[in-house]
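*Asks:* Here you go, sequence then predicted model.
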Amino acid sequence: MSILRIDSSANTETSVTRTLTDRIIATLDDTNITVRDLAETPLPQITHTWAVARAVPGEDRNAEQKAALELSDTLIAELRAADTIVIGAPVYNFSVPASLKAWIDLIARAGETFRYTADGPEGLIKGKRVIVAFASGGTPVGSEMDFASTYLRHVLGFIGITDVTVIAADALAMDADKTIANANAAVDALAA
């Protein structure tokens, strides 16, 4: 088993999602872990060169186009190599952080992680498990104002990943102790 850990909280010292992802990783008890810390090493936004390059068949790309897609190719390779993906996703303004959105933009590529068919889009990243640690001050997971978990579930499903478990610490501003205790219990249940 191999794990891809993605941290997206800008808070690198007292982050609830980072604490939860630590606990999730410990519960999974795997030593083959790739860490992608999007706060410590931010990803670039997609550019015109990138957008053009992704539409050019691989064998026809020039050196500049290959260079533009190099990081995207690396991120997709990390995703493909992982059996389990653990994502720390704080809720910023009702959605995922820009750092996590940049990762999604770089891995969601036609012909690589999904393809278009006569029956519609088909995800190409299959057989993966995702565990998402969500934290928010007061945006309840699954509520009308939760665009973060619904978006993440949708985009993961779009690329073929439908086995998604959400660990929610989603009422930190109301009762942090109870919220964290509930999230920790959900992490503990992963091992059961």
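*Replies:* Sure, I can see it.
*Asks:* contacts, neighbours, all on C-alpha from now
*Replies:* Noted.
*Asks:* so where do the helices sit in this protein?
*Replies:* 16-28, 48-55, 63-81, 98-107, 148-158, 172-190 (DSSP state H).
*Asks:* Tabulate the ones you listed (JSON lines), appending distance to Thr41 and mean neighbour count.
*Replies:* Formatted as JSON lines, the helices of the chain follow (distance: least, CA to CA, whole Å; neighbours: other CA atoms under 10 Å):
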{"stretch": "helix 16-28", "distance to Thr41": "15", "mean neighbour count": "20"}
{"stretch": "helix 48-55", "distance to Thr41": "19", "mean neighbour count": "15"}
{"stretch": "helix 63-81", "distance to Thr41": "12", "mean neighbour count": "17"}
{"stretch": "helix 98-107", "distance to Thr41": "10", "mean neighbour count": "19"}
{"stretch": "helix 148-158", "distance to Thr41": "21", "mean neighbour count": "18"}
{"stretch": "helix 172-190", "distance to Thr41": "27", "mean neighbour count": "15"}
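*Asks:* and Asp83, what does it touch?
*Replies:* Contact analysis of Asp83 by CA atoms under 8 Å, 6 or more residues apart in numbering lists 1-4, 127-129.
*Asks:* ok, second structure coming up, stack it against the first:
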Amino acid sequence: MKTILHIDSSILGGYSVSRALTADIVARQEALHPGSRVVRRDLVVDAALHLSDAHMAVFQGGEVGNAALGQDLATGAAYIDELFAADIIVIGAPMYNFSIPTQLKGWVDRVSVAGRTFRYGPNGPEGLVTGKTVFVASARGGVYSGDAPGAAMDHQETYLLSVLAFIGLTNVTVVRAEGLALGEEAKAASIAGAKAQIQALAA
């Protein structure tokens, strides 16, 4: 039985293209792997706190100052446990101001932990989260792929792919819908293309 980790980070709710795409990707993976277990993380509804001085103090061996911090540390630890337990990881990553949502950045900060998800060795950093398949549902209003004029401003896919590779997740497929703000025709065509890519995914 496969375990699918389904992560969403868009603040747009039912209007979100990335959420629609992650739902389609998860449905496709369930069809390809009958009996799969899906673990859902909505980083907008149930987000961990951003890192603070209180977190860093605990990481350095200090006391957990209050119950809220203790609960938040448990949430961050669960993020890592879910990452290791998953066989397939589906991440919804819209572009906000040329980067990923702050909610998703918060998740990245909590799963990028030296000694847990990566380590430094004699040959440099080594990712420890390996042997998993990742799908990123990327949604953005402009066009930033290939040799588009806006490509240099893409700190969304480029950042996320880099940090995933850093912790060992290198088998990544990006399902992209871009140009979503360039008119209804362009939006519909881009979403249709992304959905066709999802339906063509093989086990």
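*Replies:* Yes, it's here. Keep in mind it's a predicted model, so treat the numbers as computed, not measured.
*Asks:* Please list only the buried members of the contacts of Asp83 of the first structure.
*Replies:* 3-4, 128-129 (16 or more other CA atoms under 10 Å).
*Asks:* what does Leu38 of the first structure align to in the second structure?
*Replies:* Applying TM-score structural alignment, one finds that Leu38 of the first structure aligns to Leu43 in the second structure.
*Asks:* unless I'm mixing things up, that match is touching His6, no?
*Replies:* No - using CA atoms under 8 Å, Leu43 of the second structure makes no contact with His6, being 10.4 Å away.
*Asks:* residue furthest from the geometric center of the second structure?
*Replies:* Ranked by distance from the centre of the second structure (CA atoms, centre = their mean), the top residue is Glu63, with 30.4 Å.
*Asks:* Spatially nearest residue to that one, not counting backbone neighbours?
*Replies:* Ala57 (7.6 Å; CA to CA, 6 or more residues apart in numbering).
*Asks:* Check the spacing between the one you found and Thr130 of the second structure real quick.
*Replies:* 29 Å (CA to CA, to the nearest Å).
*Asks:* same thing with Gly13 of the second structure?
*Replies:* In terms of CA to CA, Gly13 of the second structure sits 31 Å off from Thr130 of the second structure.
*Asks:* now Lys105 of the second structure
*Replies:* Lys105 of the second structure is 21 Å from Thr130 of the second structure, by CA to CA.
*Asks:* likewise Ala31 of the second structure?
*Replies:* For Ala31 of the second structure, the distance to Thr130 of the second structure - CA to CA - is 24 Å.
*Asks:* Show me the residue at the heart of the first structure, geometrically.
*Replies:* Ile87 (4.8 Å).
*Asks:* residue in the second structure matching that residue?
*Replies:* Alignment note (TM-score structural alignment): Ile87 of the first structure maps to Ile91 of the second structure.
*Asks:* got it, and Ser9 of the first structure?
*Replies:* Checking TM-score structural alignment: Ser9 of the first structure goes with Ser10.
*Asks:* related to what we said a few turns ago, which one of the contacts of Asp83 of the first structure is nearest to Glu144 of the first structure?
*Replies:* Arg129 (25.5 Å; CA to CA).
*Asks:* Give the aligned equivalent of that closest one in the second structure.
*Replies:* By TM-score structural alignment, Arg129 of the first structure lines up with Thr133 in the second structure.
*Asks:* same question, Ile161 of the first structure
*Replies:* Looking across to the second structure (by TM-score structural alignment), Ile161 of the first structure lines up with Leu169.
*Asks:* Share the number of residues neighbouring that match, please.
*Replies:* Using other CA atoms under 10 Å, Leu169 of the second structure is surrounded by 20 other residues.
*Asks:* give the contact list for it.
*Replies:* Leu169 of the second structure is in contact with 127, 129-134, counting by CA under 8 Å, 6+ apart.
*Asks:* give me that answer again for 10 Å
*Replies:* By CA atoms under 10 Å, 6 or more residues apart in numbering, Leu169 of the second structure lies in contact with 89, 127-134, 161-163.
*Asks:* what sits against Ile76 of the first structure?
*Replies:* The contact partners of Ile76 of the first structure, taken as CA under 10 Å, 6+ apart, are 70, 103, 106-109, 112-113, 125.
*Asks:* redo that, cut-off 6 Å
*Replies:* For Ile76 of the first structure, the contact set (CA atoms under 6 Å, 6 or more residues apart in numbering) comprises Ile107.
*Asks:* Trace it over to the second structure, please.
*Replies:* Per TM-score structural alignment, Ile76 of the first structure is aligned with Ile80.
*Asks:* swap in Thr150 of the first structure?
*Replies:* Aligned partner of Thr150 of the first structure by TM-score structural alignment: Thr158.
*Asks:* ditto for Asp119 of the first structure
*Replies:* So, by TM-score structural alignment, Asp119 of the first structure is matched to Asn123.
*Asks:* neighbours of its match, just the number please.
*Replies:* Neighbours around Asn123 of the second structure, by other CA under 10 Å: 6.
*Asks:* so how far is His55 of the second structure from it?
*Replies:* 29 Å.
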